[in-house]
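Participant: Generate a structure from the sequence data that follows.
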Amino acid sequence: MWIRNLAVFVGDEAFGWSVAELEEALDNHRCQPCGSQTQRTDGFVPPLKGQDPMAYEVDGFIYCMHQETARLLPGPVIKEVLDEKVELIQQEEGRKVGRKEKAELKEQITFELMPRAFTRSRRTGVLIDTRRRRILVDSASAPRAEEVVASLRKALGTLPVTYPAPKAAPYTSFSNWLRKPSLLPEGYTLGDRCELKGTKDEGAAVRFTAVDLGQEEILAHLDTGMVAVRVNLAWQDAMELDVNDKLEIKRIRPLDQLKENIDALEADDAVAELQAQMTLQGTVLRDALDSLYEYFEIGAQ
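Facilitator: Below is the predicted model of the structure:
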């Protein structure tokens, strides 16, 4: 387990279920195979293939796995078969195929091809921090993360969590950090990339990569009215990450200190290894989010 991107959902109250109750709920909402005419199914699967548990717990963290299975029936394939049928009808019957008939043919073709379509599964890890009332979804896509949380909510019956709501606009703070790094949340230092956008011209944007974020060119852009909407940060020499103006965490990468701890893991089996990884990365993420959320006055720690 290594979380690379992070969408965080925060609850106002302690989660009112035990690990056993969560496991039972996930087991009752397993991802089922696609039927011959089913385009998509979703639900939960064991995090470790070949193992039965639907969730694993250690040090206040619970890890589970969401899965979406979909049949791959590309639109161009349907269109190609449809065009062939339309052309055949026009040649054999000497008439034009109307819009309504085309729609009916398309529906028939889809029905015939669906059982022969390949299926593809997409798995998304979910790390639940019960001590901080946070749901951490390993996804770079906000819509995908919302789908996973909606599925978890459906399984549990209720799950009152929302995106973190900062007291002030993050882009204002990001811009201030670039001007004065001492304003950064405790434990953070500037990295080497950022993205700026104009506040007047919506199309104006500039990205800097592998540079000193305090350089004059960046500060000059800020002075013209641009704001920072994404910034790269390092957390206590343990990991680096990008945070955007929605407080989504992207491109999480371990730094030397954490790499050494990861390389030192010598678990006896897959379960022990997963739990060690949960503790290792989960604790670092918990502390990093604590500092970031305290800065933006998000929830009680």
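Participant: Only C-alpha atoms from now on, for both contacts and neighbour counts.
Facilitator: OK.
Participant: There's contact between Thr41 and Arg30 in this structure, I believe.
Facilitator: No: at 9.6 Å, Thr41 does not count as touching Arg30 under the criterion of Cα atoms under 8 Å.
Participant: The structure of the following sequence is requested for comparison with the preceding one:
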Amino acid sequence: MWFKNLQIYRLPAPWDMNAEKLEAALTPQTFQPCTSLDMQTQGWISPRENGILVHSVNQQLLIALGTEKKLLPASVINQVSKAKATEIEEQQGFKPGRKQMREIKEQVTDELLPRAFSINRTTWAWIDPVNGWLVIDAGTAAKADEVIKLLIKGIDKLPLEALHVVQSPVSAMTEWLAADTAPKGFTVDQDTELRAQGEGKATVRYVSQTIEPDDVQRHIASGKQCTRLAMTWADRISFVLTESLTIKRVAALDVIKENADTSSRDDDERFDSDLMLMTGELAKLLDDLVFALGGQMQVK
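Facilitator: Here you go, the predicted structure:
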């Protein structure tokens, strides 16, 4: 398995946490399916569907947040509520007021919920207590916050911090493009976004196209800065770095795939091997990226 998006947070290194302690902390928030009256439920699920909430390999911890959400569009509620309001108007001789309409909508929602379809989503999180990383595979900060909020419920005084670096990603990416060079161990790929900082926030995107140095200089001179940059680390992992220090579109390249252990036919062994490979490579990538951005900033 490989994470596709990295929302990155810091923990103490090393952190006194192991699979047994984390399992005990997460158990009270084990996932429970929606009842007939629930619009959404969230809780921890077993990463390997074996009833164990924390999967541990080589001191690396993998957990998963399960989310079930009922699909009940507001347009459906409004349509049924309107029809019911018409019936009530005929019975009582006048249109329902605001309070009565609110009660009608609540009643309709309760009636429709048991028949609503559900969608399920899994959000993965990797905890590295040795090197002090919490990495959540989520495309948005909002989805990552769901994981963090539930972790805080289970772990008293969770020592979690946002990752702060000395040089902002926007400043660093703009400098790399302006100098037509990448930091040591990295190469710049073809996808780029440059955005002006003024009210209009004019944006230029290059997709699968190399940006010429003259074009870079012209855009920077006009006030634009780089807000997204496709890069490759050590010829092993490609990704897109964003202005918020989120890493997107993570992909293992052929050199990693060739070294992956495919000899075992056992699913559990293959899963553990992939997890060890992923966490080992991503830990090195994160260290090199933080170094390229001037190191971690200590926030007091």
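Participant: Excluding sequence neighbours, find me the nearest residue to Leu61 of structure 2.
Facilitator: Counting by Cα to Cα, 6 or more residues apart in numbering, Ile127 is the residue found nearest to Leu61 of structure 2 once chain neighbours are left out, at 5.0 Å.
Participant: So which elements touch the helix or strand where that neighbour lies?
Facilitator: Under the criterion of DSSP states H and E, Ile127 of structure 2 resides in strand 117-128. The helices and strands touching strand 117-128 of structure 2, judged by 3 or more Cα pairs under 8 Å, 6 or more residues apart in numbering; DSSP states H and E, are strand 60-71, strand 133-136, helix 141-154.
Participant: Which among these is found nearest to Ala196 of structure 2?
Facilitator: helix 141-154 (23.0 Å; Cα to Cα).
Participant: how close does Leu150 of structure 2 get to Met231 of structure 2?
Facilitator: 33 Å (Cα to Cα, to the nearest Å).
Participant: okay, the two: which has more neighbours?
Facilitator: Shown here are Leu150 of structure 2 and Met231; by other Cα atoms under 10 Å, Met231 has more neighbours (21 against 16).
Participant: show me the contacts for that one.
Facilitator: Phe186, Thr187, Val188, Asp189, Ser238, Phe239, Val240, Leu241 (Cα atoms under 8 Å, 6 or more residues apart in numbering).
Participant: do Asn120 of structure 2 as well
Facilitator: Gly66, Thr67, Glu68, Lys69.
Participant: picking up where we left off before, surely the residue nearest to Leu61 of structure 2 meets Val147?
Facilitator: No: if you go by Cα under 8 Å, Ile127 of structure 2 and Val147 don't touch, sitting 11.9 Å apart.
Participant: Looking at the contacts of Asn120 of structure 2, which is nearest Cys34 of structure 2?
Facilitator: Glu68 (6.8 Å).
Participant: and the closest one, how many neighbours?
Facilitator: Neighbours of Glu68 of structure 2 (other Cα under 10 Å): 20.
Participant: One more: Phe186 of structure 2?
Facilitator: That count, for Phe186 of structure 2 with other Cα under 10 Å as the rule, works out to 20.
Participant: What does it correspond to in structure 1?
Facilitator: Taking TM-score structural alignment, Phe186 of structure 2 has Tyr188 as its aligned residue in structure 1.
Participant: gap between its match and Leu292 of structure 1?
Facilitator: Tyr188 of structure 1 is 9 Å from Leu292 of structure 1, by Cα to Cα.
Participant: what's the answer for Glu21 of structure 1, then?
Facilitator: 31 Å.
Participant: Setting aside sequence neighbours, what's the nearest residue to the aligned partner of Ala267 of structure 1 in structure 2?
Facilitator: Here Ala267 of structure 1 is matched to Ser264 in structure 2, going by TM-score structural alignment. Take Ser264 of structure 2 and drop its neighbours on the chain: the residue closest to it by Cα to Cα, 6+ apart is Arg270, 6.2 Å away.
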